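Engineer: Following is a predicted model, sequence given first.
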Amino acid sequence: MPYANSSAVREFYLVGFPTEPSTQLLLFFLVLTNYLITLSGNTVIICITLSDHRLQSPMYFFLRNFSFAEIWFTTVTVPKLLAGFLWGSHTISFVGCMTQCYFYFLLGATEFLLLGVMSFDRYQAVCNPLRYPALMTRNQACIQMLVGSWLGGFLSVLFPTILITRLSFCRSNVINHFFCDSGPLLELSCSDTSFIELMDFFLSAVVIICSLTVTLFSYMFIISAVMHISSTTGRAKAFNTCASHLTIISISCSISIFIYVTPSQKETLEVHKVPATIVCPFLNPFIFTLKNDTVKQALKDVLRQYKVLVTQKAWGSLQKKRPI
């Protein structure tokens, strides 16, 4: 496939969500609010798990890195979408488009692999509680699995992206999406894209199925171990530690299987314009805080300390203002 796109297409036009100006402004505020909540919520999770001594286990080490990936996963696409709503900036350079496409799928694949790693961590915590600290030390197994997740995401996206950059885009430069998704890009090419579509389907399926397989086997053993716990409170506590993770992976896999694991994406481009890229990052902080008692208690302690500091500062200012 010749490298012909640089002479044919130098920039792309992102269709986004063509609506009336008043609706564009409403969408801008909705997406901006969602984005700010996503950033602040995941940042809070990172800060809490770094600062609180109760959240120094491998479970929260992976959660912290997952939240870090979620922040960048959203940032890859949403700022450009907001610029389009506010200033009508719908064009993106060829290099910028390829970069956005690569990092979007890199971060998405890495998140799925991290979810599988988090399943394995829960398996070790529930099924091997005595050996868990030795098996999942941060300096060894945790970092190795974290690096493996990022490396797997990097390699699974690299080759298809290289092939996309070498396609000839001579039909049009209008992308029927709000970011540079691979499906709409392939639709614009006048080259034969069947091999790349098949590769996209295969690699997407491999990443998702690998994550799901690890998760299914981990939870099979977890359920078996929990069923042998005689105490009802003990069983509830064991399941509670897994509830947040199960919720996130269910939502993520459902969305991604529906959108990306299809043999051909050309027939369903309009469905793919649903902004799934901001759904899971937005829900992640709420799911991992509302369903986790330790995180909720850590947040309450931080808020209590903040309230005490504010009260002390206000009292100190009042004392200084009093006449001697």
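Structural biologist: Structure's in. What do you need? It should be emphasised that the depicted structure is a prediction, and the values quoted were computed from it without experimental measurement.

Engineer: From now on I want contacts and neighbour counts done on CA atoms only, so please keep to that.
Structural biologist: Will do.

Engineer: Now do the helices in the stretch 201-324 of the chain.
Structural biologist: For the stretch 201-324 of the chain, helices defined by DSSP state H, counting those that start in this stretch occupy the ranges 232-259, 269-272, 279-290, 293-321.

Engineer: Just send these back as JSON lines, with mean neighbour count and distance to Cys142 too.
Structural biologist: As requested, the helices of the stretch 201-324 of the chain are exported to JSON lines (neighbours: other CA atoms under 10 Å; distance: least, CA to CA, whole Å):
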{"stretch": "helix 232-259", "mean neighbour count": "16", "distance to Cys142": "17"}
{"stretch": "helix 269-272", "mean neighbour count": "15", "distance to Cys142": "34"}
{"stretch": "helix 279-290", "mean neighbour count": "19", "distance to Cys142": "20"}
{"stretch": "helix 293-321", "mean neighbour count": "13", "distance to Cys142": "20"}
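
Engineer: before we go on, here's another structure to hold up against the first:
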Amino acid sequence: MNQLLVSKFLLLGLSRQPQQQQPLFLLFLFMYLATVLRNLLIILAIGTESRLHTPMYFLCNLSFVDVCFSSTTVPKVLANHILRSQAISFFGCLTQLYFLCVFADMDNFLLAVMAYDRFVAICHPLYYTTKMTCQLCIGLVTGLWVIANLNGLLYTLITARLSFCADNAIPHFFCDVIPLLKLSCSDTHLNEMMILSEGALIMVTLFVCILASYIQITCAVLRAPSTRGRWKAFSTCGSHLAVVCLFYGTIISLYFNSSSSHSSGKDMAAAVMYTVVTPMLNPFIYSLRNKDIKGALRKVVTRKSLSTQ
């Protein structure tokens, strides 16, 4: 039986040092605004350029997910700083955990799907339009959204069954599953097994698929006669892999290590990297270096400037 005795939690934030809180607030505000602005510009550019709808469909979804992913955690951090409050209700904590799981899963899924999309485009260019059809893209993303929501609901429900008896202070800036498990006064064995089995299975499978796609892309690029084309492809794939390794590396170090290896400082740094930094980098790495996206953005800016004259 759930013996819940706490109705709210206290998010202790990134730092308990008063002199560090204002700089951290400004840093988070800047990164959040940069994330939202860049991703919304990409969504606008793809939405207004009809020829980009299908080939950039996954990028558009990634931009939407990145905005939602950052919005799950950062606005609460900023609001707590402004209101001088650390409180979050039990229901609000579970809601934050649910959406965090959903958008983290969607980021994982989309990175894997985009790697496969690049594999088909580079290794089988003649079959790209027949393989990656509009119907397939929509069906694939719809299915991934369903799986992500079911997975998020599963994690939320097994966390809701836990008992929290006394301590309600979370040494974190959002309601993450690891700090909640540490606070619980009930048996968390099922939760830990779910993270290490179902969670690890998804992460490892997706990471292997991404690596396999980029290995095939690398082999295809090495066969290209143009040195300039090879360098451009390696540059693009290298930046993609860098973001993928950053995203997966921080998540793996955070959720799939033994409990004894966890420390609040390292966990917080890893959480900042995958919830704030990666969504901010994704638009530049995946989209703003793409000439079609840059061309569409220029058209959007030109239309805006002409309409204001």
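Structural biologist: Good, I have the coordinates. Worth saying up front: this structure is predicted, and the values here are computed from it rather than measured.

Engineer: before we move on, the earlier item: need the helices of the stretch 201-324 of structure 1 in a markdown table with distance to Pro2 of structure 1, can you?
Structural biologist: Listed next are the helices of the stretch 201-324 of structure 1 as a markdown table, based on distance: least, CA to CA, whole Å:
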| stretch | distance to Pro2 of structure 1 |
| --- | --- |
| helix 232-259 | 29 |
| helix 269-272 | 26 |
| helix 279-290 | 38 |
| helix 293-321 | 53 |
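
Engineer: Could you pick out the longest helix of structure 2?
Structural biologist: The residue-count maximum for a helix in structure 2 (DSSP state H) belongs to helix 90-123.

Engineer: mean distance, that helix to its aligned residues in structure 1?
Structural biologist: Taking mean CA distance after the TM-score superposition for structure 1, the mean distance separating helix 90-123 of structure 2 from the aligned residues in structure 1 is 0.8 Å.

Engineer: mind listing what's buried in the helix or strand following that helix?
Structural biologist: The helix or strand immediately downstream of helix 90-123 of structure 2 is helix 128-131, counting by DSSP states H and E. Within helix 128-131 of structure 2, the residues that count as buried by 16 or more other CA atoms under 10 Å are Tyr128.

Engineer: What separation do you get for Asn65 of structure 1 and Tyr132 of structure 1?
Structural biologist: 20 Å (CA to CA, to the nearest Å).

Engineer: hmm, I was thinking of Ser194 of structure 1
Structural biologist: According to CA to CA, Ser194 of structure 1 and Tyr132 of structure 1 sit 46 Å apart.

Engineer: Now which residue in structure 2 aligns to Val302 of structure 1?
Structural biologist: Taking TM-score structural alignment, the alignment pairs Val302 of structure 1 with Val300 from structure 2.

Engineer: oh sorry, the question was meant for Cys280 of structure 1
Structural biologist: Superposed on structure 2 with TM-score structural alignment, Cys280 of structure 1 falls opposite Thr278.

Engineer: Check Ile143 of structure 1 too.
Structural biologist: In structure 2, Ile143 of structure 1 lines up with Ile138, judged by TM-score structural alignment.

Engineer: wait, what's in contact with the spatially most central residue of structure 1?
Structural biologist: Note on structure 1: the residue nearest the mean C-alpha position is Glu70, at 3.5 Å, using CA atoms, centre = their mean. Applying CA atoms under 8 Å, 6 or more residues apart in numbering, we find Glu70 of structure 1 in contact with Asn42, Leu107, Glu111, Pro281.

Engineer: That one pairs with which position in structure 2?
Structural biologist: Aligned counterpart of Glu70 of structure 1 in structure 2: Asp66 (TM-score structural alignment).

Engineer: So its match versus Asp292 of structure 2, what's the distance?
Structural biologist: 20 Å.

Engineer: wouldn't Met136 of structure 1 be in contact with Pro58 here?
Structural biologist: Yes. Counting by CA atoms under 8 Å, Met136 of structure 1 touches Pro58, with 6.6 Å between them.

Engineer: ranges for the helices of the stretch 1-150 of structure 2?
Structural biologist: Using DSSP H, counting those that start in this stretch, helices in the stretch 1-150 of structure 2 cover 18-48, 57-83, 90-123, 128-131, 134-160.
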